[in-house]
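**Student:** What would the 3D arrangement of this be:
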Amino acid sequence: MTVEETTLKGCFVIKPNIFRDDRGLFFESFNDKVFKEETGIESVFVQDNISLSAKGVLRGLHFQTGRFAQAKLVSVIKGKALDVCVDIRKKSETFGQHFSIILDDIEKTQLYIPKGFAHGFLALDENTIFSYKCDNYYNKSTESGILFNDKTLNIDWRFPEEKLIVSEKDQVLPTFEAIVNAK
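**Tutor:** Model prediction:
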């Protein structure tokens, strides 16, 4: 597998070596030793989550705060999604910047998102199955988020906004400015 840092410090794209033949394919989806050698990060994932989404479903931008902050390793098992993460670490040189990537079931690319980032994705295919490996447990009392169409962040979701399917909860998340001023 290859590991490349994105434009955001501590955020990495992981591309597996895929072996295909007439029987199908095989790939190593994660190797902690290689990941640590390439990034210097010791990963300990304690919770795996799976979501199934229809085309046009946008989930995010979510994060947990304080001692319940989570680093995530995300991938698409089936279908295709636009994955987006936002650096909300105030002392980071990339604070307020975002990174986006298409994740799909063909390339099997993954994205490692460190603690201190908001995260969301948009399902681009019907029945997209999205996987999240988390290094901390879900804690409802520390969950937060940023409005997906925040004007300051100006994220291009590459999809008509009027066709997005967004939960009521995600439609009323605070703006980036409100989150920054609350911290």
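**Student:** going forward, measure contacts between C-alpha atoms and count neighbours the same way
**Tutor:** Noted.
**Student:** Would you map the strands across this protein?
**Tutor:** With DSSP state E as the criterion, the chain has strands at 2-5, 12-15, 18-21, 24-27, 47-53, 57-64, 72-78, 80-87, 98-104, 110-113, 117-123, 128-134, 143-145, 165-166.
**Student:** So for Leu153, which of those sits nearest?
**Tutor:** Of all the strands of the chain, it is strand 98-104 that lies closest to Leu153, at 7.5 Å by C-alpha to C-alpha.
**Student:** how about this one, so we can line them up?
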Amino acid sequence: MKIRPLSIEGAFEITPVVHGDPRGSFTEWVRFDKLAEVVGHPVTMMQGNLSVSAKGVVRGIHYADVPPGQAKYVTCARGSALDVVVDLRTGSPTFGLWEGVVLDDTSRRAVYLAEGLGHGFCALDDDTIMTYLVSTTYNPGAEHGIHPLDPDLAIDWPTDTPLLSGKDIAAPFLADARGNLPA
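**Tutor:** From the prediction side, this is the model:
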């Protein structure tokens, strides 16, 4: 397993070893002990989520109040997606910047993002299945979003016609969310 830091502090790309033979493949897709060595603290996950999306669906940019925040470990079980991490921490030197990693069912890469970072993705195939392990359980009063098509973020989504949820369409732009962002 290779763990590589992304350009945004607290975000990492994880590339597991995929063992294949004529029967199929086997992958150890998460090792929290190894991740803890890199991030410098124990990684505890409290809930698992799964989404199924059609090609061109954009989900996010989502984040949770800090504290406690919500760290995420995200991978693609089927299909492929451009997974995006956005730095929403107002005191961070990379505030407002984003980085994307293609996650798919071949490489089995994953992304870990720390509390205070925003997350979203765009499905590149129909029936793309994304799995998320998260450090806190769902708390609707602490969950927030930034409009994924915010021109100030300028995320290069790989679709000409993104399909968004009503919640994501109604999300504020980054400039309008300033008083509600993590520090």
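**Student:** still on that earlier bit, mind putting the strands of the first structure into a markdown table with mean neighbour count?
**Tutor:** Shown next, in a markdown table, are these (neighbours: other C-alpha atoms under 10 Å):
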| stretch | mean neighbour count |
| --- | --- |
| strand 2-5 | 15 |
| strand 12-15 | 20 |
| strand 18-21 | 11 |
| strand 24-27 | 10 |
| strand 47-53 | 15 |
| strand 57-64 | 22 |
| strand 72-78 | 23 |
| strand 80-87 | 24 |
| strand 98-104 | 19 |
| strand 110-113 | 25 |
| strand 117-123 | 25 |
| strand 128-134 | 21 |
| strand 143-145 | 18 |
| strand 165-166 | 16 |
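**Student:** Show me what Asp156 of the second structure lines up with in the first structure.
**Tutor:** Aligning on TM-score structural alignment places Asp156 of the second structure opposite Asp156 in the first structure.
**Student:** Let me have the strands of the first structure in TSV, adding distance to Lys151 of the first structure as columns.
**Tutor:** Converted to TSV, the strands of the first structure look like this (distance: least, C-alpha to C-alpha, whole Å):
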stretch	distance to Lys151 of the first structure
strand 2-5	26
strand 12-15	26
strand 18-21	39
strand 24-27	39
strand 47-53	25
strand 57-64	14
strand 72-78	25
strand 80-87	13
strand 98-104	13
strand 110-113	22
strand 117-123	15
strand 128-134	26
strand 143-145	15
strand 165-166	17
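**Student:** mind checking how far the alignment partner in the second structure of Asp170 of the first structure is from Pro67 of the second structure?
**Tutor:** Under the alignment (TM-score structural alignment), Asp170 of the first structure maps onto Asp168 of the second structure. Distance, Asp168 of the second structure to Pro67 of the second structure, using C-alpha to C-alpha, to the nearest Å: 23 Å.
**Student:** can you check Glu37 of the second structure too?
**Tutor:** Distance of Glu37 of the second structure to Pro67 of the second structure, computed by C-alpha to C-alpha: 22 Å.
**Student:** before we move on, what about Ile8 of the second structure?
**Tutor:** To Pro67 of the second structure, Ile8 of the second structure is 19 Å away according to C-alpha to C-alpha.
**Student:** higher neighbour count, the two?
**Tutor:** Legend: neighbour count by other C-alpha atoms under 10 Å for Ile8 of the second structure and Pro67, higher for Ile8 (19 against 11).
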